[in-house]
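Trainee: sequence first, predicted model second:
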Amino acid sequence: MKQDKVLGALLAAAIGDAMGAPLDSLPVYLIKRLCGGGEFVRDYTAPPEGALAPELKKGMVSGSFSSAFAAVEAFVRHGGISDQAVTESLLEWKNGRYKFYFDCCADPTTRYCIQKLEGSAPAEDQDKFTGFQKTLNSGAAARAWVAGLLHPGDPDRAVRDALVMGLPTHDNVIALSGACAVAAGTACAMMERSDTGRIVEAGLYGAQTGYRKALEVAGDAAGASVEKRIRLAVRIGLSCANDLERCVNEMTDLVGTGSPANEAVPAAFGFLVSAGGDVMETIYRSVNAGNASSAVATMAGAMAGALRGCAGLPPRHLEYLSDVNGMDLAGTARAVSALI
């Protein structure tokens, strides 16, 4: 059961990222026109003209999953999450086996923070951006589900390690609140008896606790509450549960599905609830909302996959994504299971 949930989370997160990456930055109507032949996308597609990362081939993941997978591998090598393991994973993502994904997908502020970490940051001072708003994005949250994966049923330890994972690149209370929400939600999803309601409660706890703890170690930031926006996203998801088109449009219009953590993270919870925890339906709703679709679908997919395991995932995805991306998803799932 434990290994099935771990593999479910890894695989569903990879599916979400790979399906969502070509749709990043697109609005809903253009997704249907450019990528779905007039319909919503329900499979892997090649990046359309003008895509955010045109270098990605059909079925390739982007920065969201590749950075998380580099983290998983580092944590397995180190026997858990630590400052050293986090630094190693970020530098491996930038310079090692997953350098391709970093080069074509890392956002400018994450790129700069990792360069600062290794002492190679460019001379120009990017810290001139106002306050800590530059690190408000969902990059840390898109990796934070890994902390929940390693702490089944223990949201407090998941929150603690989500902060360790997120601080080097996202020194921002709102970004870290979002990361802690995803970590706690995934930790709850990894329990043998869980459901979407419990995952939402854990996510709300993570957002609130993570914000409070982040205030002690991270930079201030102005912005909407992750916790309150999760509540809004869940209300929208429940009200649109039987209408995919209405769901993606209302989530996009009212919560937002953009890169900021206080949009992408709540949307992930909203889509999870709207799909009733069904793994592929959660992913379809997440990717077809566009904007930061790869990040939203990675987070929502990880939580849904941890909840349902591999049972809700067509077998073809594992071999296909492992081959296209050169990642041993099944072997890594076994290693993580042995660790927890």
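Mentor: Structure's in. What do you need?
Trainee: going forward, measure contacts between C-alpha atoms and count neighbours the same way
Mentor: OK.
Trainee: what about Asn242, how many neighbours?
Mentor: Neighbourhood size, Asn242 [other C-alpha atoms under 10 Å]: 12.
Trainee: before we move on, what about Val273?
Mentor: Around Val273 there are 27 other residues, counting by other C-alpha under 10 Å.
Trainee: following element in sequence after the helix or strand hosting it, please.
Mentor: In this structure, Val273 sits in helix 261-274 according to DSSP states H and E. Per DSSP H and E, helix 261-274 leads on to helix 279-288 as the next helix or strand towards the C-terminus.
Trainee: check which residues of the helix holding Val273 are buried.
Mentor: Judged by neighbour count (16 or more other C-alpha atoms under 10 Å), helix 261-274 contains these buried residues: 261-274.
Trainee: now do it: distance to the chain's middle.
Mentor: Mean-position distance between helix 261-274 and its chain equals 10 Å (C-alpha atoms, centre = their mean, to the nearest Å).
Trainee: give me the angle between that helix and helix 279-288.
Mentor: 140 degrees (axes from the mean of the first three to the mean of the last three C-alpha atoms, to 10 degrees).
Trainee: one more structure, for comparison:
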Amino acid sequence: MTPLEDKATGCVAGAAVGDALGGATEGWTPEQIVARYGGAVEGIVPPYNADWRNARPIAPYHKGDGHITDDTLMTHALIRVYEQAGGHLDAYSMAELLVPELMGERVWIPELEADALPLQRIFLAEKWIVARLHYGHVDPREAGVGNIVNCGAAMYVAPVGIVNAADPDAAYAEAIDLTGAHQSSFGREAAGVMAAAVAEAMRPGATVDSVIAACLRLAKDGTRAAIDAVCSAARDHGHWEGSFSALRAAMRPFDTVADTYRDQGLGARRPSRIHSIEELPLALAFLVIAKGDVRETVLGGVNYGRDADSIASMGGAIAGALGGLASVPSEWVEEIGTASRTDIVAPGRAIAEVARRVHAADVARRRAHESAFEGLLGS
């Protein structure tokens, strides 16, 4: 296995295990999680409410028990899009390739315990992609405008970082273009920064510090300020236990989602230059606290609660890219793959092969440009 394959599979598997473990604690406070499970969550646990079919009628999903959620479904769909395109993606790729994946290709949906279309599982903010691009025929570059601003694009954008491995600037630019068809404002910005974080983590010799530095260099407005504040607070903690109050306090000025997670005000999830999604800064904070360890990065997000599956998935993706496949707990990979009836390693190998071919094409294009520009210089 090449370092590219190792880091790519670590990234994709790390994202999936974070997603699956965090699904059981999504939407709850740390205190509620401890009360329900008799202590901190250390691995795969059953759903918070055993009557999952009826607990939330609008979202009758079997979370927990090692089931991946829409974060991983969307990540794998994006990898399949990259395989079809065989090159870089843009907003038009979302319309031409991702929409058919969401509304035309049945896959096993663990939370539904059935073969179904991804469209039948994804959240309303992701259904927006199909509504705007397929039914509304909106210009893909502008289709994200009007959607609620959330982590929906950032949660599945890690493959963009793998395709642009070791080039966070290119990853940021490609993610910003691609996700313009889905998100706007700080939701789109977070997707760009998340892709950049993965691209930096893919670099040989990358560290937690180099990942945070790349994020701060590229992030804009409230997203940058939130990452700076939350990661600064994280450096005061040696373990995620005991860190949650401080991290939430650091994030609160930038978040539009209330402390009571399911009870939001009218200003929630609206465009802003001074706000940020919570998930990416928290994922980076747990990465800092865990010093890049996949298990502890993921468990920090899982036990923090709130949007736990996305926080843990983003953190797991970055940590997995830093450490490679062996850094992702093998028992989690095996148990989650079995419980979800989904190979969570193979998509990483697939996107590594896409990255290799895309890089070769990029090099050829750069060489041609260098030669042409030398002619312009008369040398």
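Mentor: Sure thing, it's come through. Please read these numbers as outputs of a predicted model, since none were measured by experiment.
Trainee: before we move on, the earlier item: can I get the buried residues of helix 261-274 of the first structure in TSV with distance to Ala183 of the first structure?
Mentor: Shown next, in TSV, are these (distance: C-alpha to C-alpha, whole Å):
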residue	distance to Ala183 of the first structure
Ala261	13
Asn262	15
Glu263	16
Ala264	14
Val265	11
Pro266	13
Ala267	15
Ala268	12
Phe269	12
Gly270	16
Phe271	17
Leu272	15
Val273	17
Ser274	20
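Trainee: of these, which is the nearest to Ser239 of the first structure?
Mentor: Ser274 (7.8 Å; C-alpha to C-alpha).
Trainee: tell me which element the nearest residue to Gly66 of the second structure once chain neighbours are set aside is part of?
Mentor: With sequence-adjacent residues excluded and distances taken as C-alpha to C-alpha, 6 or more residues apart in numbering, Gly66 of the second structure is closest to Ile336, at 4.7 Å. According to DSSP H and E, Ile336 of the second structure maps onto helix 330-340.
Trainee: residues in the first structure aligned with that helix?
Mentor: Mapping helix 330-340 of the second structure onto the first structure (TM-score structural alignment) gives residues 315-325.
Trainee: list the buried residues of that stretch.
Mentor: Buried residues in stretch 315-325 of the first structure (16+ other C-alpha under 10 Å): 318, 321-322, 325.
Trainee: do stretch 356-365 of the second structure as well
Mentor: With burial defined by 16+ other C-alpha under 10 Å, the residues of stretch 356-365 of the second structure counted as buried are 356, 358-359.
Trainee: trace Gly277 of the first structure over to the second structure, please.
Mentor: Applying TM-score structural alignment, one finds that Gly277 of the first structure aligns to Gly292 in the second structure.
Trainee: residue contacts, that match?
Mentor: Gly292 of the second structure sits next to 207-208, 319, 322-323 when contact means C-alpha atoms under 8 Å, 6 or more residues apart in numbering.
Trainee: now with 7 Å?
Mentor: Listed by C-alpha atoms under 7 Å, 6 or more residues apart in numbering, the contact partners of Gly292 of the second structure are 208, 319.
Trainee: reformat the buried residues of stretch 356-365 of the second structure as JSON lines; add distance to Glu189 of the second structure.
Mentor: Shown next, in JSON lines, are those (distance: C-alpha to C-alpha, whole Å):
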{"residue": "Arg356", "distance to Glu189 of the second structure": "26"}
{"residue": "Val358", "distance to Glu189 of the second structure": "24"}
{"residue": "His359", "distance to Glu189 of the second structure": "24"}
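Trainee: is it possible to export these to TSV including distance to Thr179 of the second structure and secondary structure?
Mentor: Shown next, in TSV, are those (distance: C-alpha to C-alpha, whole Å; DSSP: H, G, I helix; E, B strand; the rest coil):
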residue	distance to Thr179 of the second structure	secondary structure
Arg356	23	helix
Val358	19	helix
His359	21	helix
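Trainee: quick check, nearest of those residues to Ala8 of the second structure?
Mentor: For these, the closest approach to Ala8 of the second structure (C-alpha to C-alpha) belongs to Arg356, at 11.1 Å.
Trainee: longest single helix anywhere in the first structure?
Mentor: helix 196-217 (DSSP state H).
Trainee: return the set of buried residues in that one.
Mentor: Neighbour-count burial for helix 196-217 of the first structure [16+ other C-alpha under 10 Å]: 196, 199-211, 213-215.
Trainee: one more: stretch 56-76 of the second structure?
Mentor: Of the residues in stretch 56-76 of the second structure, 61-76 count as buried by neighbour count, 16+ other C-alpha under 10 Å.
Trainee: hang on, the earlier thing: average distance between the helix holding Ile336 of the second structure and the first structure?
Mentor: Superposed on the first structure, helix 330-340 of the second structure shows a mean distance of 2.6 Å to its aligned residues (mean C-alpha distance after the TM-score superposition for the first structure).
Trainee: next one: stretch 9-19 of the second structure
Mentor: For stretch 9-19 of the second structure, the mean deviation from the first structure after alignment is 0.5 Å (mean C-alpha distance after the TM-score superposition for the first structure).
Trainee: corresponding residues in the first structure for that stretch?
Mentor: Following TM-score structural alignment, the aligned partner range for stretch 9-19 of the second structure in the first structure is 7-17.
Trainee: contact partners of that stretch?
Mentor: Residues outside stretch 7-17 of the first structure that contact it (C-alpha under 7 Å, 6+ apart) are 61-62, 64-65, 283, 287, 294-295, 297-299, 301-303, 305-306, 309-310, 318, 329-330, 333.
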